[in-house]
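>>> here's a sequence, model it:
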Amino acid sequence: MSALIQRLRALVPSREQLAANPWLRGLAPYLADPKLWHWSRRGVAMGVAIGLFIGFLIPLAQILLAAAVAVFLRANVAVAAAGTLVTNPLTVPPIYYAAYHLGAWATGASPTAAISLADPTSIGANLGAIGIPLFAGLAIAASFAAVASYLLISQVWIWRVSTKRRSARP
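Down below sits the predicted model:
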């Protein structure tokens, strides 16, 4: 388990990398706070939740928004920034396709079968028809992913700490 955590820490951007980002210069004074970089149960769980929520819901400037929200909510900034990587060029098409169908089901709209997600002109021409179900589906998925990840990480963290404490006792 510790090897997995070490690999995850290696993937997370450092304080220096984020501070050097020209988009994050306005947050530089706030990014110096060591509490925003500490690996604590609440900070990591909140960071992942923020990253997933923004990663699903906001298509642009995700890392900047995740860092700003993490500073505001006192979560781990690096984990929040890394959490936005859930959406990338490989995952966006299936996520948006599933979110559209989820949103169509939630809003009661009929899914438009004629829209080909592989054809950008079809999507652009039918944006009005797919916009509300897509946004509703993304909002539902973002909320669910954020809450579920926060609860799961918190519970796994508590379980891991209690297991370590039990094994450390003589």
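
>>> could you use CA atoms for every contact and neighbour count after this?
Will do.

>>> now the helices for this protein?
Using DSSP state H, the helices found in the chain span residues 2-11, 15-20, 28-31, 41-57, 62-73, 77-83, 92-107, 120-125, 127-168.

>>> what comes up buried for the third one?
Applying a neighbour-count criterion of 16 or more other Cα atoms under 10 Å, one finds 28, 31 buried in helix 28-31.

>>> for it, what is the distance to the chain centroid?
21 Å (Cα atoms, centre = their mean, to the nearest Å).

>>> please apply the same query to stretch 152-162.
The answer for stretch 152-162 is 19 Å, by Cα atoms, centre = their mean.

>>> same deal with stretch 147-166?
With Cα atoms, centre = their mean, you get 19 Å for stretch 147-166.

>>> now do stretch 58-76
9 Å.

>>> got the contact list for it?
Contacting residues not belonging to stretch 58-76 are listed as 23-24, 27, 30-31, 35-39, 42-44, 46-47, 50-51, 54-55, 77-78, 80-82, 84 [Cα atoms under 8 Å, 6 or more residues apart in numbering].

>>> coming back round to it: as a markdown table, the helices of the chain with distance to residue 113 would be great.
A markdown table is the format used below for the helices of the chain (distance: least, Cα to Cα, whole Å):
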| stretch | distance to residue 113 |
| --- | --- |
| helix 2-11 | 39 |
| helix 15-20 | 42 |
| helix 28-31 | 46 |
| helix 41-57 | 23 |
| helix 62-73 | 30 |
| helix 77-83 | 32 |
| helix 92-107 | 10 |
| helix 120-125 | 11 |
| helix 127-168 | 11 |
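
>>> please give the structure of this sequence too, so both can be compared:
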Amino acid sequence: MLKKFIKRYLPDPSKIKQQKALLVFGTLLHDPNLWHLNRRSASGAFGLGLFFAFWPVPFQMWLAAAVAIPLRVNLPLSVATVWITNPFTMPPIFYGAYLVGVKVLGSPERKFAFELSWQWVVESVETIGPAFLVGCAICSVFFGLVGYFSLNTIWRWSTVKAWRMRIQKRANKKS
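This is a model prediction of the structure:
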């Protein structure tokens, strides 16, 4: 079942609660609904994590945690899903978001080479920034919704499949 698969890879809630970075949230982390894993909390957390994964900010995990708490979705899953954009996947994902922004805004695609300097950042915000940010916003909403509805559908399908298998086992035992 999907729940067992997800639980296998999620960290223990007690270990997460001990993280110094999460002490900002205080007693809010003691809400048991943040740690339950059911269809609603898992699909909400997955969609939320994908939503924040496309934000070009360095504190995506904090944002996902801060929004997961009032929405009462699974906190570890929402924070873990943000890591879809990691240092290895970030360049192609953000370049794809930039291309989406270029298409939507109808602006010409600009060639650029990454440099590790403040001057490059300032120049890039002026030239490729608008298309990049629009593309990130569109991808954020799109993939967040697709992730939510996809996991919701997969969870429902796996539950129905498990129920059918139980019914079939019971029928085989009776005969």
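
>>> re earlier: which of the contacts of stretch 58-76 of structure 1 count as buried?
24, 31, 36-37, 42-44, 46-47, 50-51, 54-55, 77-78, 80-82, 84.

>>> for the counterpart of residue 49 of structure 2 in structure 1, what are its contacts?
Residue correspondence to structure 1 (TM-score structural alignment): residue 49 of structure 2 is matched to residue 51. Contacts for residue 51 of structure 1 (Cα under 8 Å, 6+ apart) come out as 63, 66, 79, 80, 81, 82, 83, 84, 85.

>>> mind checking how far the aligned partner of the last one in structure 2 is from residue 77 of structure 2?
This points to residue 85 of structure 1. Per TM-score structural alignment, the equivalent position to residue 85 of structure 1 in structure 2 is residue 83. Residue 83 of structure 2 is 10 Å from residue 77 of structure 2, where distance means Cα to Cα, to the nearest Å.

>>> now swap in residue 93 of structure 2 and tell me
Residue 93 of structure 2 sits 20 Å away from residue 77 of structure 2, going by Cα to Cα.

>>> ok, the two, which is more surrounded?
residue 77 (29 against 18; other Cα atoms under 10 Å).

>>> wait, the more buried one touches residue 46, no?
Yes - counting by Cα atoms under 8 Å, residue 46 is a contact partner of residue 77 of structure 2 at 6.5 Å.

>>> picking up where we left off before, looking at the helices of structure 1, which one is packed in the most?
Burial among the helices of structure 1, expressed as mean neighbours by mean count of other Cα atoms under 10 Å, is greatest for helix 77-83, which shows a mean of 29.

>>> that helix vs structure 2, average distance?
On superposition with structure 2, the mean distance recorded for helix 77-83 of structure 1 (mean Cα distance after the TM-score superposition for structure 1) is 0.5 Å.

>>> tell me what that helix is packed against?
When contacts are defined as 3 or more Cα pairs under 8 Å, 6 or more residues apart in numbering; DSSP states H and E, helix 77-83 of structure 1 packs onto helix 41-57, helix 62-73.

>>> quick one: which of these is nearest residue 132 of structure 1?
helix 41-57 (12.9 Å; Cα to Cα).

>>> gap between the closest one and the chain center?
For helix 41-57 of structure 1 - counting by Cα atoms, centre = their mean - the centre lies 5 Å from the chain centre.

>>> how about stretch 11-21 of structure 1?
Relative to its parent chain, stretch 11-21 of structure 1 has a centroid offset of 17 Å by Cα atoms, centre = their mean.

>>> middle-most residue in structure 2, spatially?
With distances taken as Cα atoms, centre = their mean, structure 2 has residue 49 as the residue nearest its mean C-alpha position (1.9 Å).

>>> what about it, distance to residue 56 of structure 2?
Residue 49 of structure 2 is 13 Å from residue 56 of structure 2, by Cα to Cα.

>>> now do residue 88 of structure 2
Taking Cα to Cα, one finds residue 88 of structure 2 at 14 Å from residue 56 of structure 2.
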